[in-house]
Each structure stands twice: as C-alpha cells, then as structure tokens.
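S.K.: no sequence on this one, just coordinates:
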C-alpha cells in the first residue's frame, strides 16, 4: 500500500529522478516489508518560483545571485497503520539517504512525514484495505 508523494524543486536530470524513485522504492521495501509491486511513488517537480524557504523563493535567490538552497525535498509517506517505530525510523533514514545519494542533497533540508492511515480509510480494488485483510 505505501503511497509516497515526493516534492522536489526542478533541475534534476531524468536519470537522477529515475534513480531516486528506484532507491526510494527499495527503501520502502527494506524498511517496512511491503511488496515492491504495492509501492506507489509520485514525483512532484516544482518550479523554483513555487518553492519558498525562509520567506524567499528559490527563484528570487537565483535571480539575486545568492546561493540557492535545495528547498527540500519533502516526502509525504502514507502507510496503513500498524508499522513499528523502528520501521518508520528505518523508512525515514532510507528515504533521506536515497535523496542524498541520488540528488546530492544533504540530510538537513530533507523532510519526511509519515501518515498512518487506518485500514478502513484506505481503499484498493474498490473496497477498504481492511476488507482485503490488511
């Protein structure tokens, strides 16, 4: 079930983004034990004018000749409730490493938020995850 929304500022190559998606998939599988085929990751690429850090857009920093911070990335990970704290910590670490190693972004600006979703509040195949035994 894991669904991840990954928000990144524009500017990464197709190869970097493909590697990021693969590495993040592996991090989910390794940390929470989900089957690879059930992992869904949506990469949402944002224009620099749409990312703000400390009240200043990344585009404004760029146009002013200032160093441009990475502006994230931010990851929202939606999981069926029931994962242990250790699994969640492993997921956060694995995602952060995947971002660092594929996009060359240090861990400090990376944000990972895990949302536990009750099995009655997540649907697949037209029914709840609970009705499917999850």
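M.R.: That came through, no problem. Everything quoted here is computed from the prediction, not taken from an experiment.

S.K.: switch to C-alpha atoms for all contacts and neighbour counts from now on
M.R.: Fine.

S.K.: and the residue nearest in space to the middle of the chain, what does it touch?
M.R.: Taking CA atoms, centre = their mean, the centroid of the chain lies closest to residue 75, which sits 3.0 Å from it. Applying CA atoms under 8 Å, 6 or more residues apart in numbering to residue 75 gives the contacts 4-7, 111-113.

S.K.: tally of neighbours for residue 82?
M.R.: Neighbours of residue 82 under the rule other CA atoms under 10 Å: 12.

S.K.: Now do the contacts for it.
M.R.: residue 116 are the contacts of residue 82 under CA under 8 Å, 6+ apart.

S.K.: also this one, for the comparison:
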C-alpha cells in the first residue's frame, strides 16, 4: 500500500523523474518488503518562488509524505528514510538539509482500495481462509 506524495522544487528532467521513481520504489521494496506493484508515487513540481524556508522565499526543497498501513518497525522506517535521502540527494544534487520526510501510519479503517477499506479486505481474507474447503 505505500503511497508517496512528493513535492519537489528542482526542475527535474524526465530522466531524473524516472530515476527518482525507480529509486523510491526500490527503497520502499527493500526497507518495507512491499512489492513494487503495490507502491504508488505522485510527484508534484512546485515553483521555487512558491516556497518559503525560514522567511526566505525561493529555497529549494523536497517534501516526501509517505502513507503506510500500521505495523512497520522503527528500524524499517529508519532504513526507508536513509534510502530516500540517498536517492534524493544523488538524483537531484540537493543537500540533505533541503529534504523533509513525513511518515504517516494510517488506520486500516481510513484507507480504501476501491470501495473496501483495508480493514474490510482483511476481514474478507480471514473469512475465506477460515471457511472449510468443499
């Protein structure tokens, strides 16, 4: 389920964007064990003149919001953060100080896949597994 929402001020070429998508997907896969086909990434370019850091307009930043279902360990999250920092600095040339990462553990009742919440899908899966085979 991992969903990443990325706001980035650098003028990324398509090559850089594709490299970031690939590196971010690999980071989530390696750190959390999420299959690549379950990782969702939305990258939004932000004009640098729309960013204010410490009262200074025009500072370059990368803001990464990551939405996860609960259950990841502190170590998994640390591993993910380190991998995202490494990928971002490598592909954008920005310093670590320009990067902010926010991780949100979302209750299963607050995440839907189509019309069913993650909790409902889990309940359906459990019911199927506990049903006697004909």
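M.R.: That came in fine, so what should we check first? All figures in this text were calculated on a predicted structure; none of them were measured in a lab.

S.K.: ok but residue 7 of the second structure is inside a helix, no?
M.R.: No - counting by DSSP: H, G, I helix; E, B strand; the rest coil, residue 7 of the second structure falls outside a helix, being strand.

S.K.: who touches it in this structure?
M.R.: Residue 7 of the second structure is in contact with 43-46, 61-64, counting by CA under 8 Å, 6+ apart.

S.K.: What residues in the second structure pair up with the strand or helix carrying residue 21 of the first structure?
M.R.: Assigned by DSSP states H and E, residue 21 of the first structure belongs to helix 14-32. Mapped onto the second structure using TM-score structural alignment, helix 14-32 of the first structure covers residues 14-32.

S.K.: So the equivalent of residue 122 of the second structure over in the first structure versus residue 112 of the first structure, what's the distance?
M.R.: Under the alignment (TM-score structural alignment), residue 122 of the second structure pairs with residue 133 in the first structure. Plainly put, residue 133 of the first structure is 27 Å away from residue 112 of the first structure if you go by CA to CA, to the nearest Å.

S.K.: Of these two, which one has the most company?
M.R.: The residue with more neighbours, out of residue 133 of the first structure and residue 112, is residue 112; 18 against 7, by other CA under 10 Å.

S.K.: For that one, what is the enclosing helix or strand?
M.R.: Element membership for residue 112 of the first structure (DSSP H and E) is strand 111-117.

S.K.: which bit of the second structure covers that strand?
M.R.: Aligned by TM-score structural alignment, strand 111-117 of the first structure falls on residues 100-106 of the second structure.

S.K.: Stretch 78-92 of the first structure too?
M.R.: Using TM-score structural alignment, the residues of the second structure aligned to stretch 78-92 of the first structure are 67-81.
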